[in-house]
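A.B. asks: quick check, what structure comes out for this input:
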Amino acid sequence: MAELRAHRVAEQMKKELGEILTRKIKDPRVGFVTVTDVEVTGDLQQAKIFISVLGDEKEKQDTLLGLSKAKGFIRSEIGQRIRLRKTPEIYFEFDEALERGNRIDKILRDLNE
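C.D. replies: Down below sits the predicted model:
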């Protein structure tokens, strides 16, 4: 039961985060960010937010820095939008799956040529 609730909260957070990151965050360091997934612990205390960032390594690090600085604001926005007793602590992490998939795709295309 707790897993189902955590999943629902994660999906809701993912939706709201997309909105918050595109419309509310004004930090110039934060580039083009896509929230690819959100994992919420069963007790709803922590949320790991997986992001994908368009750009080079420096732009990715700058975006992560900007998001870390805005963590409190993002958390309070989520708290206002989702009815929870306690808003989960949030952590940002790069989603490596997308990049890995693109790299594999490129290798396969190169092999075919």
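
A.B. asks: all contacts plus neighbour counts: C-alpha atoms, from now on.
C.D. replies: Will do.

A.B. asks: leaving aside the residues next to it on the chain, what's closest to residue 96?
C.D. replies: residue 52 (7.9 Å; CA to CA, 6 or more residues apart in numbering).

A.B. asks: the one you found: how many residues sit nearby?
C.D. replies: Using other CA atoms under 10 Å, residue 52 has 19 neighbouring residues.

A.B. asks: A helix includes it, no?
C.D. replies: No - per DSSP: H, G, I helix; E, B strand; the rest coil, residue 52 lies outside any helix segment and is strand.

A.B. asks: wait, isn't it in contact with residue 37?
C.D. replies: No - contact criterion CA atoms under 8 Å: residue 52 and residue 37 do not qualify, at 9.5 Å.

A.B. asks: what is in contact with these two at once?
C.D. replies: None of the residues lies in contact with both residue 52 and residue 37 under the rule CA atoms under 8 Å, 6 or more residues apart in numbering.

A.B. asks: compare with the first, here's sequence two:
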Amino acid sequence: MAKIRVGRVSEQIKKELSQIIQLELKDPRMGFITVTGVETTSDLAQAKVYLSVLGSDEQKEATLKGLSSANGFLRSELGKRMKLRHTPVLIFKFDSSIEYGSRIESLIGEINSKDDVK
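C.D. replies: Coordinates of the predicted model:
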């Protein structure tokens, strides 16, 4: 039963954080951010927020710094919207699965184009 609740809370955190980041954060360091997933501990003390950020490595680092400085604002907004007794500590991490998928796709494309030439 607890796993179901943690899963629902994680999905709700993902949805709410996406909205807050897109609509309410006005930090110029922010790139184009997509919240790809949230993993919450069973006691809801921490939430790992996985992000996909378009841009160079410098832009990604700047985005991470911007999110770190806005962490308090994000937690307070999340607490207001979700009405949790304790808002989890947010830990931001890059989700490299999209980049990995794009890289694999381009490699497959290269292989296919070489096969067409033969």
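
A.B. asks: tell me how the two chains score on TM-score.
C.D. replies: After superposition, the two chains reach a TM-score of 0.98 (TM-score structural alignment, normalised by the length of the first structure), with 113 aligned residues with a CA RMSD of 0.6 Å.

A.B. asks: roughly how far does the residue nearest to residue 96 of the first structure sit from residue 99 of the first structure?
C.D. replies: Relative to residue 99 of the first structure, residue 52 of the first structure is positioned 9 Å away (CA to CA, to the nearest Å).

A.B. asks: count of neighbours near the closest residue to residue 39 of the second structure other than its chain neighbours?
C.D. replies: Leaving aside its sequence neighbours, residue 39 of the second structure sits nearest to residue 48 (CA to CA, 6+ apart; 5.1 Å). Neighbour count of residue 48 of the second structure, defined by other CA under 10 Å: 17.

A.B. asks: wait, a strand at residue 48 of the second structure?
C.D. replies: Yes - read with three-state DSSP, residue 48 of the second structure is one of the residues of a strand.

A.B. asks: what about the helix or strand hosting residue 20 of the second structure, how far off from the first structure?
C.D. replies: Here residue 20 of the second structure sits within helix 2-23, counting by DSSP states H and E. Aligned to the first structure and superposed, helix 2-23 of the second structure gives a mean residue distance of 0.7 Å (mean CA distance after the TM-score superposition for the first structure).

A.B. asks: after that helix, next one along is what?
C.D. replies: Remark: after helix 2-23 of the second structure, the chain's next helix or strand is strand 32-40, criterion DSSP H and E.

A.B. asks: now do the contacts for the residue nearest to residue 96 of the first structure.
C.D. replies: 33-36, 94-96, 98.

A.B. asks: if you rank those residues by neighbours, which is first?
C.D. replies: Counting neighbours by other CA under 10 Å, the top entry in those is residue 35, with 21 neighbours.

A.B. asks: mind listing what that residue touches?
C.D. replies: 14, 17-18, 49-52.

A.B. asks: what's the separation between the most centrally placed residue in the second structure and residue 4 of the second structure?
C.D. replies: For the second structure, the residue nearest the mean C-alpha position is residue 51 (2.5 Å; CA atoms, centre = their mean). According to CA to CA, residue 51 of the second structure stands 23 Å off from residue 4 of the second structure.
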